Each structure stands twice: as structure tokens, then as C-alpha cells.
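>>> Prediction below, plus the sequence it came from.
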Amino acid sequence: MSDDRKRQSAKAVSIEPATMPAGGWGSVSEVTHILLDQHVAGKDSRLLMRQNKPDGFACVSCAWAKPANPHPFEFCESGAKATAWETTSRAIGADFFERHTVTALESWSDHDLEDQGRLTEPLRWDAASDKYRPVAWDTAFAEIGAALRACQRDQVVFYSSGRASLETSYMYQLLARMYGNNNLPDSSNMCHESTSVGLKKTIGVPVGTVTLDDFEKTDCIFFFGQNVGVNSPRMLHQLQEARRRGVPIITFNPLRERGLVSFTNPQSPLEMLTGSETAISTQYHQLKAGGDTAALMGLCKAILARDDAAVAAGGQRVLDMPFLHEHTDGFDDFAAAVRACPWQDIEREAGLLREALELAADVYCNSSAVMAVYGMGVTQHRNGVQNVAMIVNLLLMRGNIGKPGAGVCPVRGHSNVQGQRTVGITEKPELAPLDKLKVQYGFEPPRKPGMNTVEACEGILARRVQAYIGLGGNFIRAVPETAMMEAAWRELPLTVQVSTKLNRNHVIHGKASYILPCLGRIEVDRQAGGAQSVTIEDSTACMHGSRGLAEPAAPGLLSEPAIVAGIAKATLDANPRVDWDGWVADYARVRAAIAETFPEIFHDFEARMWTPGGFRKPLAAAQRIWKTESGKAGFTVPDTLQGDPDTAGRDPDALTLFTVRSDGQFNTTIYSNDDRFRGVKGSRMVLFMARADMARHALSAGELVTLRTPSDDGVARRVAGLAVVPYDIPEGCVAGYFPECNPLIPLWHHAKESKVPAAKSIDVLVERMASGSAS
């Protein structure tokens, strides 16, 4: 978007006080509005009654767990928006592209692009007219296959979002490896790779240990950097039930997010009629952005002090010493580091007082089963892996992993982002069953490490990548370094997007570009073997069947498995052990192949896929079996309390920016420009700022500013036209929306070890614009 459009957008913004609870009539109003706005037919609106049900379809939005005994309305506002967005009556045909050149579409907003409706036929960009033109499926596959065969095999990227099913993901990773590389970056690289690395290293599994049942048995929940009201609203049911039992919920987050403040259950007639609210957090600590390690260090220090006092008094130990001796190593080194860490350093880096941390530690010490829930506010930092390890440290001190009601609960984003990793989507060859694939399919899998998301971007910027295949997602909008990436993207010889809706990755395209429109998960998938079902994995490592129920948006759409098979057949030499056509005809055959590759997880796959609540993959740490190098759960000594070591010697006028999502979006999909939980209407070009920082920079509410990154690498990174919004935010920190603020993130500014872009801690300078303000 041009700076002029950004200014116009900023001028349209209005700010109102936001005090409503999550859920309630506001949620009902939002769902009703989007169903009407997208012209969702009455029969399709009834689909919501089958959403996240054992005999229905898995939500295409977040990956939160699906209960065995669901609520009558087992969907949330975000999930209803996703369903309306996919089952919309709006559609894009060839006539749309006759009216609009691709260059003209570049000026459209993210919302306006997707709001045009469903893509209905395969398209190929025509350079002469600068328009997408219809192309036959067979022609598209043949041309894509010919181009891929001409590429250098290790310079092709196979990206996947978290939308694709287990069946599609398995086929896709096989396509990439039979093609000749492990270049399988995915959306995990942009969010929870810090979890995969940190948990694997400390407790031996790359995912959380908590199930829905644990919410019924816990007696304390700690929240770190996760906005439940926007990113996983169905969890509010578990939190409300926990609060009714008197379970304390202690939150650490820079912003006071409405979903962690109060909740009115839309499924309760009494609550809706009376306007009653459930207070969610019993303590709310607004730490500085990047202050997670320091806050956790303070909690651990306070816990150790209470244990020391108990020992001195001859009382019962606070620490679970039998657990520590039998199941952990490294505790003595960790305890020594904690004791040596000064409180003044903890307070400075956390932005919290010692008394506040001791108050939270008291609750922890008096609880016997503690869960730690966290999101990208923990993982998207330079020290994101260290943050995850510190959460593990906290839990291990009192044996809070591997017992009922306790454990670590990372909240994943897109609906099958965790599952695609389970079936082989990974750039790390050591994590893929390559030897098994070799025997099963009679080929030599590549052993060279592939590109993750950051490395794929580096390859694109260096003009090394020759082709990009995107299985869903809006990659160019989601990644850092927006300006440089868009310029380099146009130089890619080939870009292919498997999509349901138009987005920026279609209008910023390679020299040869194809859009391959696919069926959505909610739609009936009719193949030669009849109507097909698929499977996904939720955040708690449970597998679920999903059956499409809506009629397809257009008769010519292909399913994701059919598109992957079409590319594979056009690109790869024939292999008698891989019957792509047979797999497309009957997805049960794909599931049989998955079970053969991963028998420990997927044995009896077909029989178990419709288990109410899903069937869970084995997680050793949940049984206190530690598949680590030492054979025990490991304590980790943090390298530093700083969330962002890149800010050493920073400009004294610099602020720490962290990006947030609104209630009107899911990832890069923007449903509206409003954010009712923060009182913002009409624009996403806003900057949330503490009044003290506004005074220090002599800024007034609504004034338009430019943010720029003060890096010394010669790259100009700036976002102009942001309207200043006074907000309850820690001094020294500012917040802006993802993905609008992505141009400010240097590609090199990523988490150590995991390479997750550090979007939650960006050094920025604020500059006043020449004129203009928002209303």
C-alpha cells in the first residue's frame, strides 16, 4: 500500500473505550454480521452446528482441542468467521481479472483482496496483459512440471501453511523428497519453531504435554504471551470452568487482553440475559515486551527462597525433591544461577516489581498441579527458545510435568500446523523417517538439510531460489523484510499458489505464476471412491477426522490431494510404489501409507480417526519418560535476562515494538479493519503507545507517525501513516498490527536456534509526519 493510502487509512480510524468482555453479545453480533456480509446461505450457516463435532468438520481456523463431548455450539467467533469466509457466496471468475490488471490489484488492501470471494478456476499470469487468464488443469500441471524438471533440485521451495490435512501434508512431503530436497518450510517456522526446539531439548518431545482433561484437574494456570480471546477463544470455556472451581489464573502479558480479563459465555442464556461476566485472570502482570525470561527467573528465585526458608525452619520442602532427583538433571547449576541473579536486574528486564513476582510465586508454591499456557509472545523473540526452556524450568521445580492437571501447553495457530510436522513436513532430515521412506517407496531420500522459512527468504533475496510452491498461506505477507522480499519475489522464475482466495502472494508474483484454486475443508470432496474425509491434529496432539459438508464453491475445483498428485505426476518419474491416482481416489489409501510410515502413532488409523475427542499420539514426557540426551528432563541456565540482545547500545529514543493481531483477523486473513477488543474502528494503521512515551516524544492522540528500524545494515525499513493511540502498555513499548508492521523486521532478527522471526521485540524509532491526524 502506498504512503498516501496509509495516510487515508489512518485518518479514517476512530478510537472508543473498550471494556466489554470476550464473548457475549459482541461475539454474537460479529458472527451475525459476517454471515450476512458474506451472503452465506441459510443451509450453510447451519454448518456451524457441525463444526468441531466428532461427525462433522474440523475448524479451518485455530488448532485448539476438539472435546469428546462438545458444546451444542462448539465454535467460537473466530471459527465462525473462518467458516463464513470459506463458504461465502462471493466468487471470482475470469471476468474479475478482465477488469483488473495485477499491478492495479497491488494497491488493494489485504481485506479487499480476500473479500472478493472464492477462486474458481486455475489461472496463469499473462505478462503481455498483466492479467491472470484461465488455464486448463492439465496444461497448468504440465507447464509447472516442465519448469520444475528444469530447475536445480535443491533450489525449489515447497512451503505449506497449517491448513492442509494430514493426508495432503504426507503426499506433499513425499513429493518434495522424491523431487530431491528437504526444502519444506512451513508456518511453524514463523511461530512455534521455538517450542519445537526448546521442548525437544528439555523434555524430549517437541509439543505440549497437556490435554483437555488436564484443565479439569489443574489447580493453577499460568499464562504467558497468549491472547486467548483472539487466537483460541474456545479455550475460554475451559478457563471459565476452571475459575468456577476457584482455580487461580496468573497472566504475564504486556497488554491487558480482554479474553484474559473477563468472559461472558454466549452459550449461557442466563449470562447473556444478565450480562454477567467471569473474571479470568486472578493476577495480571504487564511485563515489558521481551521480559519473559526475567519474569520467569524472578518466579524461580522466589520459589527457591521459599524452599530455603522451609529447610531452615525444618518444614516441608517447596521443591519436589524426589522428582528432581529421579527425573531431572542440571538443577544444581540452574539453582546457583538463580540465586546469583540480582533482583534489580530481574525487575529492570521484566518491567515488574519483586513484590509482584513473589505474589505469583506464592500461588505457584501453594498449588499441586500447575499448567503453563503460552503463545507467540514467548516464541517470537531472539531468545524465544530460552523463554520456552525457562517455562520448563518453572514447571520442573515442583514436578509439574507428567501428572494430571499439570504440564506445558503451547497454543498452536493454524488448524493442522502441528499435524503436518507429525507426518513429515520438516526441513530437518533428522526429524523425518527417511530410512522408512526409502524402503517403503524405493528411492533414495535427500539427506541434506533443507531451507526453513528464514533460509528460504535468504535464498530468494540472493536470487538462488528458482521456484516456490505454496500449499496455502500468504507467504510474502507473513514474512519479515517486506520491501526487499517483494522486490526479490518478482525475480523468481516460477511461483505456484494452491489457494482458496485471492491474497497478496498472487499479486506479488514470479515471472511465471500460477494460481491453483482448491476445495476447502468444509466442502464435500467427491472423488472416484466417493465422498472423502481427511484428518488433522490439534494443539494437544490428538488426531481427528473431518468430513466436508458444504457444496463446493465451483464445479471445477480440485482437492488439495488432487493438486499435489497432479504436480507430482507431471514432475516426477513414474514410481510403481506410489499410486498417486489411487491415493486421490480414496484417501483411506493415503492413511494406510501414513500408518505404514508411522506405525507407533497411526496404527489402526482408519478405525480410530472418528474417535470422539480424537486419538492422541504417544508423548513420552507425559508419562515421565524423557527422550533427551541424558534420559532426564533438563534444567537450562539462561544466557541472559535480555529478551532482545540486539538492542545493546540502542538509541536512547528507541522503543520496543511488538506486533499483535486483532479480533477481526486470523493470521494474514483480515475479516475487517475493526478491533472491538481494543476500541479501534476503521483502520489497522495504528500505534498503541503509553501516555508517558507520547509525552516524551511530544505526540498527541491521533497524530500520524512513521516508524523506522535503527539498524546499521544499510537497509531502510519504515512504516508510515500510523495513528498514535494512547493505551495501557508498559512504558518503552509500543504495539502495532501484524502483518502491517512486518516491513520493520530485519530478516536477521530471528530467534537463536529456531530462526523464528522476532516479531515480538523490534527496536524502532518514532518520527512525526508532516501533517494529519486521525479522528
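That came through fine.
>>> going forward, measure contacts and count neighbours with C-alpha atoms only.
OK.
>>> Following the chain past the longest helix anywhere in the chain, name the next helix or strand.
As assigned by DSSP state H, the longest helix anywhere in the chain is helix 292-312. Later in the chain than helix 292-312, the nearest helix or strand by DSSP states H and E is helix 321-327.
>>> So what touches that following helix?
331, 396-399, 624, 632-633 (CA atoms under 8 Å, 6 or more residues apart in numbering).
>>> picking that back up, which other helices and strands contact the longest helix of the chain?
The contact analysis (3 or more CA pairs under 8 Å, 6 or more residues apart in numbering; DSSP states H and E) places helix 292-312 against helix 331-340, helix 343-350, helix 354-365, helix 384-396.
>>> where's stretch 135-148 relative to the chain centroid, distance-wise?
The chain centroid and the centroid of stretch 135-148 are separated by 32 Å under CA atoms, centre = their mean, to the nearest Å.
>>> Quick check: buried residues in that stretch?
Neighbour counts over stretch 135-148 (16 or more other CA atoms under 10 Å) mark 135, 137, 140-145, 147-148 as buried.
>>> which residues are in contact with it?
Taking CA under 8 Å, 6+ apart as the rule, stretch 135-148 contacts 121-124, 156, 467, 494, 514, 566-568, 570-572.
>>> Which ones among those residues map onto strands?
Those of those mapping onto strands are 123-124, 156, 467, 494, 514, per DSSP state E.
>>> Including neighbour count and distance to Arg258, could those residues go into TSV?
Formatted as TSV, the ones in strands among the contacts of stretch 135-148 follow (neighbours: other CA atoms under 10 Å; distance: CA to CA, whole Å):
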residue	neighbour count	distance to Arg258
Leu123	24	42
Arg124	18	44
Val156	26	43
Ala467	25	43
Leu494	23	44
Tyr514	27	41
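>>> and those, which two are the farthest apart?
Leu123 and Val156 (20.8 Å; CA to CA).
>>> coming back round to it: most neighbours, which of the contacts of helix 321-327?
Ala633 (30 neighbours; other CA atoms under 10 Å).
>>> ok, that one to Pro410 distance?
To Pro410, Ala633 is 18 Å away according to CA to CA, to the nearest Å.
>>> Same question for Gly424.
Gly424 is 20 Å from Pro410, by CA to CA.
>>> And for Pro342?
29 Å.
>>> Same question for Gly402.
Taken as CA to CA, the span from Gly402 to Pro410 is 15 Å.
>>> Comparing the two, which residue is more hemmed in?
Neighbours per residue, other CA under 10 Å: of Gly402 and Pro410, the larger number sits with Pro410, 27 against 19.
>>> could I get the ones in strands among the contacts of stretch 135-148 as JSON lines with distance to Leu549?
Listed next are the ones in strands among the contacts of stretch 135-148 as JSON lines, based on distance: CA to CA, whole Å:
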{"residue": "Leu123", "distance to Leu549": "26"}
{"residue": "Arg124", "distance to Leu549": "30"}
{"residue": "Val156", "distance to Leu549": "35"}
{"residue": "Ala467", "distance to Leu549": "35"}
{"residue": "Leu494", "distance to Leu549": "34"}
{"residue": "Tyr514", "distance to Leu549": "28"}
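>>> List just the nearest of these to Arg382.
Val156 (27.8 Å).
>>> Please compare the first structure with the one that follows:
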Amino acid sequence: MPSEEDTVHYEGPSGGWGSVRGISRIFGKEWATPLATETLFRQNKPKGFMCVSCSWAKPANYHPFEFCENGAKATLWELTTRRCTPDFFAKHTVTELRDWTDYDLEQQGRLTHPMRYDRASDRYVPCDWDEAFREIGSELRRLDPKSVVFYSSGRASLETSYLYALFARLYGCNNLPDSSNMCHETTSVALKKVIGAGVGTVVFDDLQNCDAMFFFGQNTGSNSPRFLHPLQEAAKRGVQIVTFNPVRERGLEFFTNPQSPVEMLTGKETRISTQYHQVRPGGDIAVLMGMCKHVFTADDDAREHGRRVLDIDFIEQHTSGLEAFEAKVRATSWEEIERESGLSRKNIEAAAQVYVEADRVIGIYGMGLTQHMHGFENVALFVNLLLLKGNIGRDGTGISPVRGHSNVQGQRTVGITEKPELVPLDRYAKQFGFAPPRDTGMNTVEACEGILSGKVRSFFGLGGNFVRAIPDRDRMEKAWTTMRLTVQVATKLNRSHLVNGEIAYLLPCRGRTEEDVQASGPQAVSMEDTFSCIYGSLGRRTPASEHLKSEVDIVAGFAKATLAPNPKVRWDDWVGDYGLIRDQIAETYPEQFHGFNERMWTPGGFYRGNSARERIWKTESGKAEFTTPETLSATGWPDAPGRYRLITMRSNDQFNTTIYGYSDRMRGIEGTRDVLLINPQEMQRANLQEGQVVSLVGDAEDGVERAVFGLKVVPFSLPDGCLGAYYPEMNPLMPLSHHDGPSKTPAAKSVPVRIRASDERGDVTERLEPPGHATHPV
């Protein structure tokens, strides 16, 4: 592994003054009123609003500043005084705006008026809401419901999500993909298969009761910074934290608490990870097999002394499939494991020994596990490891996928899914007096395939930046314009709003921080966090424009303009009082949402429950299931000379596709996103120089030409055979066909690419393929 001294890196801890400066920079630019400060103090507090960024918990015992750098940025981004008005669109054609960066588009501020795309002038022009609803409803009635896709990002509330899913099914389809399809659908499928519950089993209090934590492919410092507080507390009390990640993420190395005056004044920092292993991208299956191999060996040794490492009682009572898995592990050689993982046997056994010695273990992971062609096996193998010692279903133990968007998990809970078997359709039928569709709808990959083939004729985007977030972006944008109707609901302008169907609408909505007054008075909404707890959220800021509608009101407007009247479906009543929507949710999901209105303001949220946490296994076998992998590599494609594994990464200055700026402070990269990260040894083998401008070309062997030009070479600490570059800029290199099999989650963490030299105009001039380069195990 290259020395960090030879690479671009950040020497400070996560948090600390760097975090304060990051917030201050956005605060200065996005200052709305002095009330912005008061709004931040209400963030993630009782009777306040839930963060519009990640899905971390809103704890009952909260800090004075219960927000992180990215959470503050997201709130101030929404509170900006900038306005994107009809005058702006009158000055710029849509074609012209496609050349703008993501950052510059969002810098125009909050959308203020409903807009219709005028193809003749290539501009958005203002329209009124009644006109928009009328034409959208008219078009939907002409289309085959199976040809319409209803996408939602992870920020829509439970109330909005429930109505959106109901509208789609009343209309006649289950085409309800959401942002989970692009990140944690692997989790939903794998955990459902092996433990019978499609979400994590850990609750917030478990973090205070464990002896060890194992992290795989999760960047806490940038993606869920408030997690750093309980991590710091755990590290201080001696919890062993072992991390596997191709990138050395600063948040899992050192942390200085911005809320501690002593730490801020003295610069004191806490070491987070006791072990940090830079696994090859796609090498996690091999690592987990190696750790399990060591656990079996340790159990063999213990048996000679009349003891056991394995929790035999738990295994016999609660699991199935161990025999086949154990035989596979024992038959797998350390040579194979080292080759595929890029790690030494010594390091893997050191990590596994921590697991052997710990009584209560939590497994934590992110998209570094899920976004591979064999992501299912990644997640299932992690569960296998935990099952060996009964580390699911006890306090201080469990599997914990850290979710991204603030309500992406909750949307699935209340019906946003293409899978009819996950929705109580019989209750739907009785509750609303209709026959809901029973066929499987389209997920994100299938929706994209449908757009390419012409099968999909209309796309609704409830938030998000779908076109920018999906694989094969260049191909998708060309096909997008062949659709008949596209509708986007948003707070700010982004790339997806500039690629339109024949008829297109851009409809502005209120943000979560803003007051939502309806017929019965001010309305609150609710969200679910990554620990399956439900919270109320109440906005108080004056909306950015008098022309904005709430998402609930917009969904109801679509429905009333499209569907025949139904006395059991009371759109106007629901818009007037969101409590009535929560009553409907409780009727559809009584086990989880009973007494919803009464419980939604419970400090710390109310827990909706998890059967696997209670050791009730709703699987085919009725037990937790060990999975036997068929491969040690999660990439799904072979190594070859000149082929690299590209990781797409997010910077410290973005949240998903939202770019707040050009400062990736915790990686030491400033002022640009057009970079190619590569370790110095690989640079030498490929005859590259620091600062050289190169291109990346896809190497998927599917006949499709893919390329991204104008990337500056930056030396960076990464495993051999591996490259890093930013998401979403690298999405054109991601083949739509490269996805996890069972879940169809796109494989963004191991994209096959080659490097080519190019000049500053992006013209490819020379192909760079170091002779004989295939893999370089550390």
C-alpha cells in the first residue's frame, strides 16, 4: 500500500474547526434571515423538523446543536434567498442550461412558479396549477398505466409517499421505483431473504451496549456525520472498531467533536478505528470468508479445551444452512482469499480475532457492499458472520445498513415499492374499494430499460435528480426525449429538469423547513430513520414563494385530475388535514402504525418493530439462513491487462447529486471535481504524471462506447488496480446492465474502465495500458 505521504490527503480529523468552517461558508452564502439560526436550533429536536439530509436518528437526549456539517448545509441550501423565477427561464434556453454544472444550476435558488416546457422556444414558461393538473391528468388518461413510472426520491414524507403509492395503484400500476433502488435495494432483498426483515435490526441504544463494531464500505464522516458522536463515545469506552474500505475515510480514523469546547480549543482528537484495512473494491466476500475461516479455526481450537466460539444453541435453534457454508469456507484456500481481497491473511485474522473475542458485535455497512454485481452475496456473507456467534437479536448486536436520504426507508414502509408482495393489497382493496394491480412493477433499472426500448411513455419525478443519478447517463438522456410526458416536482433546478419529454412540467414544492398551512391549520409530516423509528416534523419558515404547494397537495392534484371520483378516496379531506392520512396509514399497517397521530411526537421517535430483532425469522425456512457464495469477487467481471476497478465517490461538499461546493476537505482536494484518484505505484506503472489530463473509457465488453474526458491525475492512497472519481460525474461509465442480480442495484463501486491520455479539450490521443497489468494484491 502506498505511503500517505506520497498522496493528496487531509491531515486533520473529521469534525473540528474544518466542519465549522464548512458550515460557515454555506451560512454566509445562503443566509436567508436571522431566523436561519433559529431554524438550525430546531433541527432534529422535539417539535422541530427532521433533517432534510441523511436518515440518522433524532435522539430523545439530544445535543444543543443536533445537526452536522452536511445537515446544516442542506437546511441553509433550502433557506436560501436566491429565487429561480420565470424571468430566469425567459433569459435561458433549456439547451443552454444543459451546459451548466450541477452546482451552478442549484445556485439559482428556489423555484417559485409552476412551469411548462415550450418546445417551440426551448424555454420553460409559467403556467397556473389548474392548467398543469388538467393537462397532466388528460395525458395520463390517454396512456397505458403500465407505461407510466412514478419515481420518488428519499425526502418525501410518509404522508406524501403513502398518497403517491395509492395514486399509482388507483391509476393501475406498481411502477414505483425510488432512490433505494440505486443504493440499498440490495439490503432490502438480501436481509429479507436471510433474516426475514428487509431493514437493519440495530436500534440507537445498541450502539451503547456493544463490544465491537465492524464497518464495511460506509463513509460516516461525509454521509452520516452525526454518527461520529456515538462512535467517539464507543471508542473512548474501549469498543473495538474495525473498518474495511478501499478508501481511508477520515471520519473513521479521527474525530474532534465540534460541540466540545475542550476538544475545539486543544485540538484533541479521538482515534475511531482500531484497525483499518484497505480492501480491494469487490473483495469483501473474500474478506468475510477469511474472517469466517478464522472463526471456525478458533472454534476448533476451543473445542479441544471443552469450549466453543460458535453459539451452538443459537445456531441449532435459529438457523439453517450452516453445514454447506462451513464446508465451502473450509475448502476455500487462504491463497484465493488473499488474491481477491488484496489483504494479507495476517490482517484478516487480526480482524477476525476481534470478532472471536467480542461478546456483542454490530455489523455496519453502506453502499461499498450494496453497489456491486454480487452485492447480495456481500450482505448475506456479513449476516453469516454475525450468525456464527448469535449476534442478531440481542441487545448490543445486529446488522445495521446506514441509509442515506432522510426518509428513503420510510417510503418503502408505507408502500413505495414495485413489489406487490410487500404491500397489504387486500387491505388496500377493502379500505379504498378498488382492485389494486397485482403484477410486479418496474424498479429503477427496469424503468431505464423501458425508456430505452420505448416501453415507458411517461415519467414522474417526486423530488430527486433521476437523470443525473442513473447509470449510462449519456444513453439515457438521448432516449428520455422520446417519452410523451415528463413531470418533475422539486425545490431547486437540476439536470433532470433539462431533459424533457414531448410535454413537460416543472412544479415547485415547499421544503421541509417551511410552514404548511391547510384547511385545518398548520400541518406536520413524519419520517422514518435508519433505525426504524418514526418522528414528526414541523416546518415554521415562510415558504419561498406564495405559488408553492405542498407535496401532499401536488399528489392530490395529480390524482383528482386523473382518476374517477371514489367516495372512499377523500383527496380534499386529506390535503386539509394530514392527520387523516396518518389514520389511513394506521389502518393499512396496524401492527406498525397503531396510534400513529398520538405517537408521532414521542421523544426519540416510536419504534415500528423488527421481527428479526425478536428472533422471529420470516424466511422460507422459518429460520435465519446461512448463504453459501459461489464467488469470492463481488465485481461480476474478470480482471484483464489494463482494466481497472473504478469506485465512484461522493465528496465532503455534496449530498447525493447536490453539489454544495468544490471542497473535498477530508480528502485534501480543493477547487475541482474533475479528478482521477490513483496510487503512486499505479501511476508509475501506467506512465502517468501528477496533474496530467486523461480520460476514462468504459471496458464492459458490451459494445457500448462510454467515456469521461478531462480528468486530472491525483496521487491518492488506494489499493492497486483501483481508481477513484466522483459521482455523479462518472455515471456515463456505469453500464445499466451491471447490477446486482436479485435486487438490480447498479454496480457503482466496481466499474470496469481503462485510462487513456487526452489533451485539455478531451480529445483521446493515446491509450494507456501497462503491459501485463491485471491485479496487484497488497
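Done, it's in. Being a predicted model, the structure only gives us computed values, none of them experimental.
>>> Just give the TM-score of the two.
For this chain pair, the superposition-based TM-score is 0.97 by TM-score structural alignment, normalised by the length of structure 1; 756 aligned residues with a CA RMSD of 1.0 Å.
>>> quick one: stretch 712-719 of structure 2 aligns where in structure 1?
Aligned using TM-score structural alignment, stretch 712-719 of structure 2 spans residues 723-730 in structure 1.
>>> If you count neighbours, what's buried in the matching stretch?
723-727, 729-730.
>>> want to throw these into JSON lines with secondary structure and distance to Lys617 of structure 1?
Output for those, formatted as JSON lines (DSSP: H, G, I helix; E, B strand; the rest coil; distance: CA to CA, whole Å):
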{"residue": "Ala723", "secondary structure": "strand", "distance to Lys617 of structure 1": "47"}
{"residue": "Val724", "secondary structure": "strand", "distance to Lys617 of structure 1": "47"}
{"residue": "Val725", "secondary structure": "strand", "distance to Lys617 of structure 1": "45"}
{"residue": "Pro726", "secondary structure": "strand", "distance to Lys617 of structure 1": "46"}
{"residue": "Tyr727", "secondary structure": "coil", "distance to Lys617 of structure 1": "43"}
{"residue": "Ile729", "secondary structure": "coil", "distance to Lys617 of structure 1": "40"}
{"residue": "Pro730", "secondary structure": "coil", "distance to Lys617 of structure 1": "40"}
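>>> need the contact list for the spatially most central residue of structure 2.
With distances taken as CA atoms, centre = their mean, the residue of structure 2 nearest its centroid is Gly404 (4.0 Å). Taking CA under 8 Å, 6+ apart, we find Gly404 of structure 2 in contact with 53-55, 223-224.
>>> repeat that with 10 Å
Contacts of Gly404 of structure 2 were listed using CA atoms under 10 Å, 6 or more residues apart in numbering, and they are 53-56, 154-155, 179-180, 183-184, 223-224, 366-367, 529-530, 655-656.
>>> and stretch 171-189 of structure 1, how far out from the chain's middle?
The answer for stretch 171-189 of structure 1 is 19 Å, by CA atoms, centre = their mean.
>>> so that stretch aligns onto which residues of structure 2?
So stretch 171-189 of structure 1 is aligned with residues 163-181, judged by TM-score structural alignment.
>>> Which of the helices and strands packed on helix 292-312 of structure 1 has the highest mean neighbour count?
Most buried of these, by mean neighbour count (mean count of other CA atoms under 10 Å): helix 384-396, with a mean of 26.
>>> In structure 2, which residue range corresponds to the helix or strand just after that helix?
Next helix or strand after helix 384-396 of structure 1 toward the C-terminus (DSSP H and E): strand 407-410. Counting by TM-score structural alignment, strand 407-410 of structure 1 falls onto residues 398-401 of structure 2.
>>> and that stretch, how far from structure 1 on average?
Its matched residues in structure 1 lie on average 0.3 Å from stretch 398-401 of structure 2 after superposition (mean CA distance after the TM-score superposition for structure 1).
>>> Residue in structure 2 paired with Gly664 of structure 1?
So Gly664 of structure 1 corresponds to Asp653, using TM-score structural alignment.
>>> Could I get the full set of helices for the stretch 51-200 of structure 1?
Assigned by DSSP state H, counting those that start in this stretch, the helices in the stretch 51-200 of structure 1 fall at 77-86, 94-99, 102-105, 110-114, 137-150, 166-179, 193-203.
>>> matching residues in structure 2 for the third one?
By that I understand helix 102-105 of structure 1. Counting by TM-score structural alignment, helix 102-105 of structure 1 corresponds to residues 94-97.
>>> which residues are contacting that stretch?
Under CA under 10 Å, 6+ apart, the answer for stretch 94-97 of structure 2 is 89, 104-105, 117-119, 121-124, 494-495, 497-500.
>>> packing partners for the one helix or strand Gly368 of structure 2 maps to?
Assigned by DSSP H and E, Gly368 of structure 2 belongs to helix 367-370. Applying 3 or more CA pairs under 10 Å, 6 or more residues apart in numbering; DSSP states H and E, we find helix 367-370 of structure 2 packed against helix 185-195, strand 212-216, helix 284-303, helix 375-388, strand 398-401, strand 644-649.
>>> In structure 1, what stretch matches it?
Under TM-score structural alignment, the alignment places helix 367-370 of structure 2 onto residues 376-379 of structure 1.
>>> What segments of the stretch 651-778 of structure 2 are helices?
Going by DSSP H, counting those that start in this stretch, the stretch 651-778 of structure 2 shows helices at 680-685.
>>> ok, the aligned partner of Lys346 of structure 2 in structure 1 to Glu731 of structure 1 distance?
Under the alignment (TM-score structural alignment), Lys346 of structure 2 pairs with Glu355 of structure 1. Noted for Glu355 of structure 1: a distance of 19 Å to Glu731 of structure 1, by CA to CA.
>>> One more: Gln283 of structure 1?
In this view, Gln283 of structure 1 and Glu731 of structure 1 are 20 Å apart by CA to CA.
>>> just Phe73 of structure 1 next, same as before
41 Å.
>>> between the two, who's got more neighbours?
Using other CA under 10 Å, the more surrounded residue of Phe73 of structure 1 and Glu731 is Glu731, with 18 against 14.
>>> Touching, that one and Leu657? I think so.
No. Assessed by CA atoms under 10 Å, Glu731 of structure 1 is found out of contact with Leu657, at 11.3 Å.
>>> secondary structure class for the counterpart of Gln642 of structure 1 in structure 2?
In structure 2, the residue paired with Gln642 of structure 1 is Ser633, using TM-score structural alignment. At Ser633 of structure 2 the chain is in coil, as set by DSSP: H, G, I helix; E, B strand; the rest coil.
>>> just checking, Ser633 of structure 2 touches Pro281?
Yes. Assessed by CA under 10 Å, Ser633 of structure 2 is found in contact with Pro281 at 8.9 Å.
>>> Which neighbours do the two have in common?
Counting by CA under 10 Å, 6+ apart, the residues touching both Ser633 of structure 2 and Pro281 are 340-341, 372.
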